[in-house]
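>>> sequence? don't have it. structure:
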């Protein structure tokens, strides 16, 4: 018998991406489900955390749209448990103005978030963007510098031979830095190039840079690889380690 929340790796029979929508508001869940269905996705629904984990165990989702405020088990805990069982992209739904909660969502591994009230069309675009960036990239699949190695086709990353546990956006951010060593990028540039958006809360970038530093730097408090460029943004400096 498999563990209760382990993803078995099943896919939708017709090849369409499967999205799990988790929200205790039936109106929100119904509207989001309808828009995703019309966009060609297979959609599962859950109204609370335990049901969401059970549904994810029965049919592995390609992406989860997850409300932060859920009865019994909040979205943060659901996200943690899903992350413990395997990588899956998560878009968090949060109430407008709850910046601390949004940052917590990013800290536990959410790849993106949308604030309520939101446009269902915007949410569908976010789903498409996250899924597109989660697919393997074949061209120039291997990147390496400063003891870091990234295989964009297999979507694996290592530091000094040890595999790194990265979320979707952390992986994309690291690959982007490795492709552009020595260049400074503003948070707006990173939002556009890594997230694929010309707008959005720039604290998303800040949180992901901090999380990535915690996984690739010897001393995240004194980063030597991902440097802060005051008044600009960030720069990846491979230093003497080189390629």
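Now that the structure is in, tell me what you want to look at. As the structure is a computational prediction, the values presented were derived from the model and not from experiment. Numbering: from 1, shown residues only.
>>> CA atoms for contacts and neighbours, from now on please.
OK.
>>> helix or strand for residue 60, which one?
When elements are assigned from DSSP states H and E, residue 60 belongs to no helix and no strand.
>>> Look up the closest residue to residue 69, ignoring the ones flanking it.
With CA to CA, 6 or more residues apart in numbering as the criterion, residue 69 has its nearest non-adjacent residue at 6.1 Å, and that residue is residue 75.
>>> One more to weigh against that first structure:
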């Protein structure tokens, strides 16, 4: 009897064909959908487009290695990641670097152990997700999946646009200067201008207006910056 939710997709990033096929067989038996990538350079684009529910990520890969991939994924997504390593001595390095992995498994491993780790991780994240969702009458932000909806409709946002909307929505009525928003949007401390923030605000407004035209939720404050505000009060729950 399958115990997994059928809509959950697990990405397997593994260059050893036999191991990847073994994992796929067990995951399919548990009711998960899977996708397999055997080269590190192909991972980021696929993850950004498809947003899997979990990633099994081998440490040693052709192209980008698992540590690099984990760090890059964490820049734009909170997708749960289980690292897989064939070298026990790498474990301390993986954990010590604080690269953002949720768990690790050593080769050789039991497929049943992998399934147990996956289920345990999903249970933990399901609980945490209950406190990582910000919602009110119009906007819902799911930070675990980097998903925003307005009036019940999903917004097609870039990671930067999501961070911008999240910053504003979490503190309705607060006026943020462009400088404050720039620090929130780019974690790599890149140099950007005020016009960059204005451009993201413009795009965000267009995407919101596509689903909700009754009022402008992101308001300009002349010569200061921007704020998020709804008619009828805040009413937020976190």
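Received it, and whenever you're ready, just let me know what you need. Since the model is a prediction, treat every value here as computed from it, not as a measurement.
>>> Can you calculate the TM-score here?
Between these two chains, after superposing, the TM-score reads 0.51 (TM-score structural alignment, normalised by the length of structure 2); 132 aligned residues with a CA RMSD of 2.5 Å.
>>> So which bits of stretch 156-176 of structure 1 are buried?
157-159, 164, 166-176 (16 or more other CA atoms under 10 Å).
>>> thinking again about what came up before, what is the equivalent residue in structure 2 for the residue nearest to residue 69 of structure 1?
Taking TM-score structural alignment, residue 75 of structure 1 has residue 66 as its aligned residue in structure 2.
>>> Around that match, how many other residues sit close by?
Residues near residue 66 of structure 2, counting by other CA atoms under 10 Å, number 24.
>>> matching residues in structure 1 for the helix or strand hosting residue 208 of structure 2?
Taking DSSP H and E as the definition, one finds residue 208 of structure 2 inside helix 194-211. No residues of structure 1 are matched to helix 194-211 of structure 2 when aligned by TM-score structural alignment.
>>> helices or strands next to that helix in the packing?
Packed against helix 194-211 of structure 2 by the contact rule (3 or more CA pairs under 8 Å, 6 or more residues apart in numbering; DSSP states H and E) you find helix 159-169, helix 178-185.
>>> Just the ones of the buried residues of stretch 156-176 of structure 1 in strands?
Mapping the buried residues of stretch 156-176 of structure 1 onto strands (DSSP state E) picks out 157-159.
>>> contacting residues for the residue nearest to residue 69 of structure 1?
49, 66-69, 92 (CA atoms under 8 Å, 6 or more residues apart in numbering).
>>> Was I right to think residue 92 of structure 1 contacts residue 112?
Yes: using CA atoms under 8 Å, residue 92 of structure 1 is in contact with residue 112, at 6.3 Å.
>>> so how far is residue 209 of structure 2 from the residue most central in space within structure 2?
Central residue of structure 2 (CA atoms, centre = their mean): residue 77, 2.4 Å from the mean position. Relative to residue 209 of structure 2, residue 77 of structure 2 is positioned 25 Å away (CA to CA, to the nearest Å).
>>> what does residue 120 of structure 2 give?
40 Å.
>>> So between those two, which is more surrounded?
Comparing residue 120 of structure 2 with residue 209 by other CA under 10 Å, the one with more neighbours is residue 209, at 15 against 12.
>>> For stretch 49-57 of structure 2, measure first residue to last.
Using CA to CA, the end-to-end distance of stretch 49-57 of structure 2 comes out at 17 Å.
>>> what span of structure 1 lines up against that stretch?
Stretch 49-57 of structure 2 corresponds to residues 58-66 in structure 1, going by TM-score structural alignment.
>>> Now check structure 1 for the residue matching residue 84 of structure 2.
Aligned counterpart of residue 84 of structure 2 in structure 1: residue 93 (TM-score structural alignment).
>>> That match belongs to a helix?
No: counting by DSSP: H, G, I helix; E, B strand; the rest coil, residue 93 of structure 1 is not part of a helix but strand.
>>> Identify the residues contacting it.
65-68, 113-116.
>>> out of the residues you listed, which are buried?
By 16+ other CA under 10 Å, these give 65-68, 113-115 as buried.
>>> which residues of structure 1 fall in strands?
Secondary structure of structure 1 (DSSP E): strands at 18-22, 42-46, 63-67, 90-95, 112-116, 142-145, 148-151, 156-159, 162-163, 184-186, 226-229, 233-236.
>>> Kindly present those strands as a markdown table, with separate columns for distance to residue 135 of structure 1.
Formatted as a markdown table, the strands of structure 1 follow (distance: least, CA to CA, whole Å):
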| stretch | distance to residue 135 of structure 1 |
| --- | --- |
| strand 18-22 | 14 |
| strand 42-46 | 17 |
| strand 63-67 | 12 |
| strand 90-95 | 14 |
| strand 112-116 | 16 |
| strand 142-145 | 15 |
| strand 148-151 | 12 |
| strand 156-159 | 12 |
| strand 162-163 | 19 |
| strand 184-186 | 24 |
| strand 226-229 | 25 |
| strand 233-236 | 24 |
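>>> so which of those strands gets nearest residue 215 of structure 1?
Closest approach to residue 215 of structure 1 among the strands of structure 1 (CA to CA): strand 156-159, 8.8 Å.
>>> What helices and strands are in contact with the closest one?
Against strand 156-159 of structure 1 (3+ CA pairs under 8 Å, 6+ apart) you get strand 148-151.
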